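**Student:** okay, structure incoming, though there's no sequence with it:
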């Protein structure tokens, strides 16, 4: 394990944590950064497995609320309905993720040009939705309709194309379906928990036999870096989007996507 590899893992881990919960595509960012840094991971497992660090960050922040939900679940109908909504939203990604796993990892993850294009397209969509969003019908993440939860889950499946953004797809879906900016972001947090945990578990299962001790050490470095960075972002994000919306992230996507295309043209 070289110093360059350790530095690359730290950079990519921090990048994962900073971008996982904002609508700019963490996977797109770390795949592009890894491409230009010359960072290689066995089976592209690093890019998926370090997401658990970001998930543990949000679990720690929401620990009290999640514990209360667990206690209330057997007897409280509102809690039961919200948990059902999360499961409905998770179901499409679970099915499509398993069926399309090979294509996602061997084709889509290996196409930097596609990532740049999706960053740019997603930036335009985010800017449009941020300005278009009409008066919201939902301000409480637990009060969405069951069809709305499921529809957001369907929209989330677009994020299997790197550069689209899981949080971006779910936030845009929530806004289009009547959520306000804060509750759209908050549901993206809740949906991330089963989605990213499932992706972690399935990717670990698929790659366990080919991972070496060195791979695990590099993943551990990225995991810790992602955890620390994600803690900072999650605590900040809800307050920011409530006041300022998502335009900043739309412009960021355009800048990164265009810069990525230029870099690919110059350096390949």
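**Tutor:** It's in. Here the structure is a predicted model, which means the values were calculated and not measured.
**Student:** can we go C-alpha only for contacts and neighbour counts from here?
**Tutor:** Noted.
**Student:** buried sites along stretch 127-139?
**Tutor:** The neighbour-count check on stretch 127-139 (16 or more other C-alpha atoms under 10 Å) flags 127, 129, 130, 133, 138 as buried.
**Student:** oh sorry, the question was meant for stretch 2-17
**Tutor:** Residues 5, 6, 8, 9, 10, 11, 12, 13, 14, 15, 16, 17 are the ones in stretch 2-17 that count as buried (16+ other C-alpha under 10 Å).
**Student:** distance from the chain centre to that stretch, please.
**Tutor:** Averaging C-alpha positions (C-alpha atoms, centre = their mean, to the nearest Å) puts stretch 2-17 18 Å from its chain's average.
**Student:** got the contact list for that stretch?
**Tutor:** 26-27, 29-30, 33-34, 37, 39, 50-51, 53-54, 218-219, 221-231, 233 (C-alpha atoms under 8 Å, 6 or more residues apart in numbering).
**Student:** go again using 6 Å as the cut-off
**Tutor:** By C-alpha atoms under 6 Å, 6 or more residues apart in numbering, the surrounding residues in contact with stretch 2-17 are 26, 30, 54, 222, 225, 226, 229, 230.
**Student:** please tell me how far the third one sits from residue 266.
**Tutor:** The reference is to residue 54. Distance of residue 54 to residue 266, computed by C-alpha to C-alpha, to the nearest Å: 33 Å.
**Student:** between the two, who's got more neighbours?
**Tutor:** residue 54 (31 against 8; other C-alpha atoms under 10 Å).
**Student:** I'd like the next helix or strand past the helix or strand harbouring residue 173.
**Tutor:** Residue 173 belongs to helix 166-176 when assigned by DSSP states H and E. Downstream of helix 166-176, the next assigned helix or strand under DSSP H and E is helix 181-207.
**Student:** got the angle for that next one vs helix 166-176?
**Tutor:** In terms of direction (axes from the mean of the first three to the mean of the last three C-alpha atoms, to 10 degrees), helix 181-207 departs from helix 166-176 by 140 degrees.
**Student:** how far does the helix or strand containing residue 151 sit from its chain's centre?
**Tutor:** Using DSSP H and E, residue 151 maps to helix 146-156. Between the centre of helix 146-156 and the centre of its chain there are 16 Å (C-alpha atoms, centre = their mean).
**Student:** got the contact list for it?
**Tutor:** By C-alpha under 6 Å, 6+ apart, helix 146-156 touches 85, 88, 89, 90, 92, 166, 169, 170, 173.
**Student:** relative to residue 195, how far out is the closest residue in space to the second one that isn't next to it in sequence?
**Tutor:** What that stands for is residue 88. Closest residue in space to residue 88, ignoring its immediate chain neighbours: residue 150 at 5.1 Å, by C-alpha to C-alpha, 6 or more residues apart in numbering. Residue 150 sits 13 Å away from residue 195, taking C-alpha to C-alpha as the criterion.
**Student:** another structure for you, compare them:
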């Protein structure tokens, strides 16, 4: 058994879980760190499975809420509106993803594109957090379908790696009048249908790549992603109760600048498509 490969899988699983629900781009971090450590496993299958681990952490953390919604469908007004809002917010990125994911993967899945998106996204976070945002919606249950549509449109930007799905939905939600708590929780909930759809679509497209030889590596990454995502989600909820997202903006900008400078001066030989 290749201990070094397992260690790399553990690292990438931790990275996926810790970054998936923070506004700093999990895909971007996986691309950059995968380049740095020269991860040679079947990347597509591995990324699909560790992403599933991160999703299941959200399902477990909010299991009572999801169960309550499932039991109330068709009878409870709030449950019906919750599901409708998720469906509306899910559609824009799903449609645009099906139309444009191939050219996006061909041209933007590299460290330099990620760095640029990290910096631009960081500047947008600074702008949104420093303006006077009028809060109209304080909880997820107060969201209207129009609010969900706006968040869904913001999520389309996350098709570009480095932008961050959670970053676009959370900051978009804040800009459109949601409280930080509501925007953050709705981003968590929206991740479930979006990421389940993306995960099972990738499994369907690449099922032939799954093999017993990769079980240990995939298993290590999956477990690491689940537990690190669980920790990250709980930590973020506590953090936003008394802080804004400005620290994440500065982190994005610093990380993006490091990648660009290391590429420009030849410190690191990044893979550029």
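**Tutor:** Everything's here; your move. Being a predicted model, the structure only gives us computed values, none of them experimental.
**Student:** TM-score for this pair?
**Tutor:** TM-score of the superposed chains, computed with TM-score structural alignment, normalised by the length of the first structure, equals 0.94; 267 aligned residues with a C-alpha RMSD of 1.5 Å.
**Student:** how big is the offset of stretch 253-261 of the second structure relative to the first structure?
**Tutor:** Mean deviation of stretch 253-261 of the second structure relative to the first structure after superposition (mean C-alpha distance after the TM-score superposition for the first structure): 1.4 Å.
**Student:** stretch 49-60 of the second structure now?
**Tutor:** Stretch 49-60 of the second structure sits 1.0 Å off on average (mean C-alpha distance after the TM-score superposition for the first structure).
**Student:** mean distance between stretch 185-192 of the second structure and the first structure after superposition?
**Tutor:** Mean for stretch 185-192 of the second structure is 0.4 Å (mean C-alpha distance after the TM-score superposition for the first structure).
**Student:** would you check the span in the first structure matched by that stretch?
**Tutor:** Aligned by TM-score structural alignment, stretch 185-192 of the second structure corresponds to residues 186-193 of the first structure.
**Student:** which residues touch that stretch?
**Tutor:** 141, 167, 170.
**Student:** among the buried residues of stretch 127-139 of the first structure, which ones are in helices?
**Tutor:** Using DSSP state H, the members of those that fall within helices are 127, 129, 130.
**Student:** returning to what we had before: save the buried residues of stretch 127-139 of the first structure as TSV, and put in distance to residue 177 of the first structure too.
**Tutor:** Output for those, formatted as TSV (distance: C-alpha to C-alpha, whole Å):
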residue	distance to residue 177 of the first structure
127	16
129	11
130	13
133	9
138	9
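**Student:** skipping adjacent residues, who's closest to residue 68 of the second structure in space?
**Tutor:** Distance criterion C-alpha to C-alpha, 6+ apart; nearest residue to residue 68 of the second structure, sequence neighbours excluded, is residue 79 at 7.8 Å.
**Student:** assign a three-state SS to the residue of the second structure positioned farthest from its centre, would you?
**Tutor:** Centroid-distance maximum for the second structure: residue 75 at 31.8 Å, with C-alpha atoms, centre = their mean. Following DSSP: H, G, I helix; E, B strand; the rest coil, we place residue 75 of the second structure in the coil state.
**Student:** and it, how far is that from residue 81 of the second structure?
**Tutor:** Distance, residue 75 of the second structure to residue 81 of the second structure, using C-alpha to C-alpha: 11 Å.
**Student:** again with residue 87 of the second structure
**Tutor:** For residue 87 of the second structure, the distance to residue 81 of the second structure - C-alpha to C-alpha - is 10 Å.
**Student:** same thing with residue 96 of the second structure?
**Tutor:** Shown here: residue 96 of the second structure relative to residue 81 of the second structure, a distance of 24 Å by C-alpha to C-alpha.
**Student:** likewise residue 133 of the second structure?
**Tutor:** For residue 133 of the second structure, the distance to residue 81 of the second structure - C-alpha to C-alpha - is 25 Å.
**Student:** residue 156 of the second structure too?
**Tutor:** 22 Å.
**Student:** and those two? which has more neighbours close in?
**Tutor:** Neighbours were counted for residue 156 of the second structure and for residue 81 using other C-alpha under 10 Å; residue 156 has more, 22 against 18.
**Student:** now the closest residue to that one other than its chain neighbours: how far from residue 151 of the second structure?
**Tutor:** The shortest distance from residue 156 of the second structure to any non-neighbouring residue, by C-alpha to C-alpha, 6+ apart, is to residue 93 (4.6 Å). Per C-alpha to C-alpha, residue 93 of the second structure is found 10 Å from residue 151 of the second structure.
**Student:** the two - which one has more neighbours?
**Tutor:** residue 151 (31 against 20).
**Student:** contacting residues for residue 111 of the second structure?
**Tutor:** Counting by C-alpha under 6 Å, 6+ apart, residue 111 of the second structure touches residue 32.
**Student:** and it, how far from residue 268 of the second structure?
**Tutor:** Residue 111 of the second structure is 11 Å from residue 268 of the second structure, by C-alpha to C-alpha.
**Student:** next: residue 213 of the second structure.
**Tutor:** Per C-alpha to C-alpha, residue 213 of the second structure is found 31 Å from residue 268 of the second structure.
**Student:** more crowded one of these two?
**Tutor:** Ranked by neighbour count (other C-alpha under 10 Å), residue 213 of the second structure and residue 268 place residue 268 first, with 14 against 8.
**Student:** skipping its backbone neighbours, what lies nearest residue 233 of the first structure in space?
**Tutor:** Sequence neighbours aside, residue 18 is the residue nearest to residue 233 of the first structure in space, at 6.0 Å (criterion: C-alpha to C-alpha, 6+ apart).
**Student:** surely that neighbour forms part of a strand?
**Tutor:** No - assessed with three-state DSSP, residue 18 of the first structure is helix; it does not lie in a strand.
**Student:** is it true that it touches residue 229?
**Tutor:** Yes - here residue 18 of the first structure reaches residue 229: they are 5.4 Å apart, a contact under C-alpha atoms under 6 Å.
**Student:** the helices in the second structure, which residues?
**Tutor:** 3-19, 26-37, 43-61, 63-72, 77-108, 111-130, 145-155, 165-175, 180-206, 215-240, 246-264.
**Student:** run the chain-centre distance for the longest one.
**Tutor:** Put simply, helix 77-108 of the second structure sits 13 Å off its chain's centre (C-alpha atoms, centre = their mean).
**Student:** many thanks, I have nothing further to ask.
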